[in-house]
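Q: pasting the sequence and the predicted model now:
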Amino acid sequence: MSRVLTRLAAILVAVGLFFTSQSLTTPQQAAAADPGYLMVHFTGEGSTNQQMYLSHSADGLHWNDLNGGGMVLRSTVGTRGVRDPALVRSPDGSKYWIIATDLCISCGQTWDSSINDGSRNLVVWESTDLATWSQPWLLNVAGAIPDGRNAWAPEAIWDPQTNDYVLYWATNVPLNGKTKHRIYYARTSDFHTITTPQTYIERPGAQEIIDTQIIEMPSGVGAYRYVRASGDGQITLEGSNSILGTWTNLGNLSGVGLTGAMVEGPMWMKFNGTNKWALYLDQYASSGGYMPVLTTDPSNPASYQKQASSSYSMGGTKKRHGWIMNLTAAEESRVLARFPNTPANRLQSYNFQDRYVRHTNFDVRIDQNVTSQDAQFRLRTGLVGSGTVSFESVNFPGYFLRQDGTDFQLVYNDGTSQFAQDATFNKVAGLADATWSSFQSYNHPDRYIRHYAFELKLDPITNATGRSDATFRVTS
């Protein structure tokens, strides 16, 4: 009898493990009405890929590129490139920040120069709605660190004990003539000013640590309020009950076949409505982009499970070291409305058909055979509302064609009503050919977009030459 009971118990344990494994491998998807997830990331090397991109997922495992797969924010400060972004939400949801590494590899910087004499700044954007963002600014975080050589992979977390943010990042302070990245921290309430940086995490000897991300745990899960994952030769897990308190080493992910030689950039995500998490890891060694490993207890290294490639999809662009936010319904609505997959188009001149509208040094003209992103625009729903159009630059997102008197420039949207009116047009049948298009000014309806001496102008149209100059084809 005891042998039968033993066998029965073993079967029940196996069944239980099977269903536990299944629940981790295929987490229950949120109900259709539930909001999804937003990822901010970069996509690779070069000046275009080292900018800010957004992706959205309804279930946390299958991702869709927003904005047609194009960048959503471009850094115009510092090195003019950004990597490793974090997305920070204020406790009351009234403000958001993106903080990112000021780094542009292969567009003016090498890895050696960025390690040993890189930017000491972070790049910061601010928003009140996740849809419209400020111009970027530089935040010097490593300048006060003696012999600090750079500032990489920033993160921030709200500290309820002090009602401000703990901002932390990696800085190289050489040790015995060799590279030695440590994690430093400072406090901030606005990401404009910080307290004096202090050492936060340092590994023994010459071991570096670069990528660290902290997640707050719900009550009753694991033994710690906070868990952090770090890249330090492994993907190391640690736990603590205080952000700046004592942290306990919990182990690493080498037991599930994931070492620091293979993956980096740990990025947490909690599935909605359930105590299940994904830890996304960037497969940098194989150039494979992100992959998720799932767990029901982030503090337990043995609980993590790798996923079959068929169980997730990262979308059309490669996702590199970023951050995932669980959206509210209102946030999701605003983001999806602002960054739909509107195609990139060119505007071809009717009477000079080898010329296209383009921007150069933020001035706007028509030039011959332009195929670069300087001549690519997204025809957005007009900034004043539906039924109209506005022209947003592809390679300077947030910048629109704006009339200023009779002239045109590419200008960053300042969010004012005046800007919206100046950058909005009615798309009508072409004045010279009804199969083409013309664009009537919203706030000066007697004027149209035209070219004159190859410069883009806003003029009344009174003759055949003007009608030809004011006619364009929207083309790929």
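A: Thanks, I have the structure now.
Q: C-alpha from now on. contacts and neighbour counts both.
A: Will do.
Q: ok but Met262 is inside a strand, no?
A: No - according to DSSP: H, G, I helix; E, B strand; the rest coil, Met262 belongs to no strand; its state is coil.
Q: the strands in the stretch 301-450 of the chain, which residues?
A: 305-306, 320-326, 344-349, 355-360, 363-368, 377-381, 389-393, 399-404, 407-412, 425-429, 437-441, 448-452 (DSSP state E, counting those that start in this stretch).
Q: so which of the ones you listed comes closest to Leu54?
A: For Leu54, the closest of the strands of the stretch 301-450 of the chain is strand 320-326, at 9.7 Å, according to CA to CA.
Q: in addition, the following structure is provided for comparison:
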Amino acid sequence: MITARRSMPVALACVLGFVASLAAVGPTPPAAQARAIADSRLPTAERESSTADSRLPPADTKQLTADSRLPTADTKQLTADSRLPTADTVYLFSYFTGNGEDGLHFACSDDGAHWRRVGGGRSYLAPQVGTKLMRDPSIVHGPDGQFHMVWTTGWWDHGFGVAHSRDLRTWSAQANVPVLGDVEGVRNVWAPEIHYDPDAKHYLIVWATTIEGRFPETLQANGDAGNGRPLNHRLYATTTKDFVSYTPARLFYDGGFNAIDGVVVHDGQRAVLVVKDETKAPTPRKHLKVATASSMSGPFGAASAAFSPDWVEGPTVLRLGDRWRIFYDEYTRKRYGAMDTQDFRTFTPAPDVTFPEGMRHGTAFAVTRAVADGLER
């Protein structure tokens, strides 16, 4: 069992002002490229030494045929139901800027297409745990009425951060979850994504990690590196019901390629994993794929062909009526992009999507107008 390590409580002050105009897409700050080569500017974390851990079982890497990659879902047109936005629905997008030093930011949209900064672009929560970064903030609204957030606390930390809020303004004490602190050879814990599984009645947290010596078949000497050593990620996961104790980390997905940024949704028929192929050499892929399973806990089958452009990362999936919109960070082109789909088989570029300048990897989610308005007070 893994338990969280908590920090001092943090409260947010009220926000002043509001920027209502739509911002044109522009360049991101000259921060270190996420998930990229080692950079002396990036903070390092002391390696925690331990013995080999058998809690992370190897995955069955048998490749499936193309016909069995994506199980067929019922894609009939949806009638009006609770998935359709109402007059009270507003969309928020949590994100970070720069290297994540100043913490949590929000963008807001009435239609899931045109996004504006919230609170003039201020930070709503400063990082207090780990290496004291707050990258990749992932937020879910739980059945307990609270918003639960996890994030990357540092480039080479062995755990992730977690905090909770009822209004996204006032937050609980932050905790550090050393989810891989006692596993030998762990290099990092990147981009944790939190989901609520209503069937299992627990929170599922998925992240990417390189563990030295594992998956040598995809280790690339000329691939991405960190601190002078090659990176070769797979997705791992833990679950919790109370954010006090966490199940032992397990291998969540091995699709036979270097993978990061895994997001899970359920489309009513099956669970869908959106994941980035992080392969760099001999030909860079750096694009998004999908895999499916009968439940959110997996196991997930082989990944589809790429549906996004190359050189993207940080997907987040938003339900908009009868379709899903998948946002992603086009980090080398310094902009955000999006694809729409109804069945996770056919994808079309989302039209007329605009974002504030400098947004980086986060989560899009629906809230009530009262919650969004509260962030402006």
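A: Received the coordinates, thanks. Given the structure is predicted, the values throughout are model-derived calculations rather than measurements.
Q: got the strands of the stretch 301-450 of structure 1 as TSV, with mean neighbour count and distance to Val227 of structure 1 columns?
A: Output for those, formatted as TSV (neighbours: other CA atoms under 10 Å; distance: least, CA to CA, whole Å):
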stretch	mean neighbour count	distance to Val227 of structure 1
strand 305-306	18	17
strand 320-326	24	16
strand 344-349	22	42
strand 355-360	22	47
strand 363-368	20	50
strand 377-381	21	41
strand 389-393	24	41
strand 399-404	22	40
strand 407-412	20	40
strand 425-429	18	51
strand 437-441	24	55
strand 448-452	23	56
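Q: okay if I get those strands as a markdown table plus distance to Leu103 of structure 1?
A: As requested, those are exported to a markdown table (distance: least, CA to CA, whole Å):
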| stretch | distance to Leu103 of structure 1 |
| --- | --- |
| strand 305-306 | 31 |
| strand 320-326 | 13 |
| strand 344-349 | 27 |
| strand 355-360 | 24 |
| strand 363-368 | 27 |
| strand 377-381 | 26 |
| strand 389-393 | 23 |
| strand 399-404 | 22 |
| strand 407-412 | 22 |
| strand 425-429 | 37 |
| strand 437-441 | 39 |
| strand 448-452 | 38 |
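Q: what's the closest of those strands to Trp133 of structure 1?
A: With CA to CA as the measure, strand 407-412 is the member of those nearest Trp133 of structure 1 (10.2 Å).
Q: read off where that closest one ends up in structure 2.
A: Aligned using TM-score structural alignment, strand 407-412 of structure 1 spans no residues in structure 2.
Q: same for that strand, what does it pack against?
A: strand 363-368, strand 399-404, strand 455-459 (3 or more CA pairs under 8 Å, 6 or more residues apart in numbering; DSSP states H and E).
Q: name the surrounding residues that touch it.
A: Strand 407-412 of structure 1 has contacts (CA atoms under 8 Å, 6 or more residues apart in numbering) with 359, 362-364, 393, 398-403, 456-458.
Q: just tell me what Thr153 of structure 2 corresponds to in structure 1.
A: Aligned partner of Thr153 of structure 2 by TM-score structural alignment: Asp102.
Q: what is the neighbour count of Thr193 of structure 1?
A: The local packing of Thr193 of structure 1 (other CA atoms under 10 Å) involves 13 other residues.
Q: what about the nearest residue in space to it that is not next to it in sequence, distance to Leu294 of structure 1?
A: Counting by CA to CA, 6 or more residues apart in numbering, Leu139 is the residue found nearest to Thr193 of structure 1 once chain neighbours are left out, at 7.5 Å. Using CA to CA, to the nearest Å, we find Leu139 of structure 1 at a distance of 35 Å from Leu294 of structure 1.
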